[in-house]
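Enquirer: Fold the following for me, if possible:
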Amino acid sequence: MDLFKDVVIDTNFFMIPFQLNVDVINELEKTLPSYRLTTTNFIIDELVGLSKNKKNKNRINAKLALKIANSPKIFKKNISLEDDESVDNALIRISQVLATNDKELRIKARKKGITVIYLRQKRYLSIDGHV
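Expert: Coordinates of the predicted model:
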């Protein structure tokens, strides 16, 4: 059992600093100082894929997001996707607190009792649930 309470960070949350100019990592650290900012190898893999996609306009943002995800501020968990499991379903399986801006994922997570942190009005972190 982990000694830390984790905030699991989704791919799109790592992209916010470069899309909306909000330092969400710093804001998470201030808002939840007793939590460990965490991501998984499958989120890192997703960012790597986005950073290599020549047709994707977010390629540069993904490369920058990858630097944040790989920084010492973020704890990495080596968790694999189960057979035919989507990234969203894996995030729901492993999270108690999830940082995401994906509206459908937020709804699914809340239905499962997972606390969700998201960016509101393109400026403020909002927490839906108990921390």
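
Enquirer: rest of the way, CA atoms for contacts and neighbours
Expert: OK.

Enquirer: got the residue ranges for the helices in this structure?
Expert: Along the chain, the stretches classed as helices by DSSP state H are 11-19, 24-31, 41-52, 59-69, 87-94, 103-111.

Enquirer: Now do the buried residues in the second one.
Expert: What that stands for is helix 24-31. The neighbour-count check on helix 24-31 (16 or more other Cα atoms under 10 Å) flags Val24, Ile25, Leu28 as buried.

Enquirer: do the same with the first one
Expert: Judged by neighbour count using 16+ other Cα under 10 Å, the buried positions of helix 11-19 are Thr11, Asn12, Phe13, Phe14, Met15, Ile16, Pro17.

Enquirer: Now the second one, please; I'll put the structures next to each other:
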Amino acid sequence: MTEKSNPRQIVLDTNFLLIPAQFGVDIFSEIDRVCAFRHKIAVMEGTLKELEHLAAMGTAPEKREARLAQGLVRSYRPKVIPMEGMDVDAALLELPPEEAIVATQDQALKRKLMERGIPLLVLRKEKHLELIGQ
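Expert: I've put the predicted structure just below:
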């Protein structure tokens, strides 16, 4: 990827935003470490709604995790991608592989993304991130 090209979008799934609360991993520092190219953090519009739902209706631990994730979103101000009536997973599967990397821990979604050639960012050993399919 050349310097003049657009930054690659790293789209964070809901479960990925819960990693800091669940495992104490600074996902944003890890993204910068692993992705040594121009990138921009993004989330799907539905991800924000899922976090709101968890913060309001989840179990006590889910509420705490979701609120921490909401705070991170407010601090880092990612680009919000509209979804046009799709659910989050369907919208993630529609992303162009050459423009986006999806950060998720959802096993079924990871399989589908890999089948479509969309690169993944995943947590390994509950400590660090790894880029797959780049």
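
Enquirer: Between the buried residues of helix 24-31 of the first structure, which sits nearest Gln121 of the first structure?
Expert: Val24 (13.3 Å; Cα to Cα).

Enquirer: these two touch, right, the closest one and Asn12?
Expert: No. Using Cα atoms under 8 Å, Val24 of the first structure is not in contact with Asn12, being 11.2 Å away.

Enquirer: Verify the contact between Pro17 of the first structure and Asp23 for me.
Expert: Yes. Contact criterion Cα under 8 Å: Pro17 of the first structure and Asp23 qualify, at 5.2 Å.

Enquirer: Report the set of residues contacting both of the two.
Expert: Overlap of the contact sets of Pro17 of the first structure and Asp23 (by Cα atoms under 8 Å, 6 or more residues apart in numbering) is empty.

Enquirer: Leu123 of the second structure matches what in the first structure?
Expert: Under the alignment (TM-score structural alignment), Leu123 of the second structure maps onto Leu119 of the first structure.

Enquirer: That match - nearest residue in space that isn't next to it in sequence?
Expert: Using Cα to Cα, 6 or more residues apart in numbering and skipping the chain neighbours, the partner closest in space to Leu119 of the first structure is Leu125 (4.6 Å).

Enquirer: Neighbours of that neighbour, how many?
Expert: Residue neighbour count, defined by other Cα atoms under 10 Å, stands at 17 for Leu125 of the first structure.

Enquirer: Help me confirm that it comes into contact with Val116.
Expert: No. Using Cα under 8 Å, Leu125 of the first structure is not in contact with Val116; the gap is 10.1 Å.

Enquirer: thinking again about what came up before, mind checking the helices of the first structure for the one nearest to Asn78 of the first structure?
Expert: That would be helix 41-52 among the helices of the first structure, by Cα to Cα, at 5.5 Å.

Enquirer: outside of the closest one, which residues touch it?
Expert: Here helix 41-52 of the first structure has contacts from 10-11, 56, 58-63, 65-66, 69-70, 76-81, 87, using Cα under 8 Å, 6+ apart.

Enquirer: whereabouts in the second structure does it align?
Expert: Using TM-score structural alignment, the partner range for helix 41-52 of the first structure is residues 45-56.

Enquirer: in the matching stretch, what's buried?
Expert: Residues Glu45, Gly46, Thr47, Leu48, Glu50, Leu51, Glu52, Leu54, Ala55 are the ones in stretch 45-56 of the second structure that count as buried (16+ other Cα under 10 Å).
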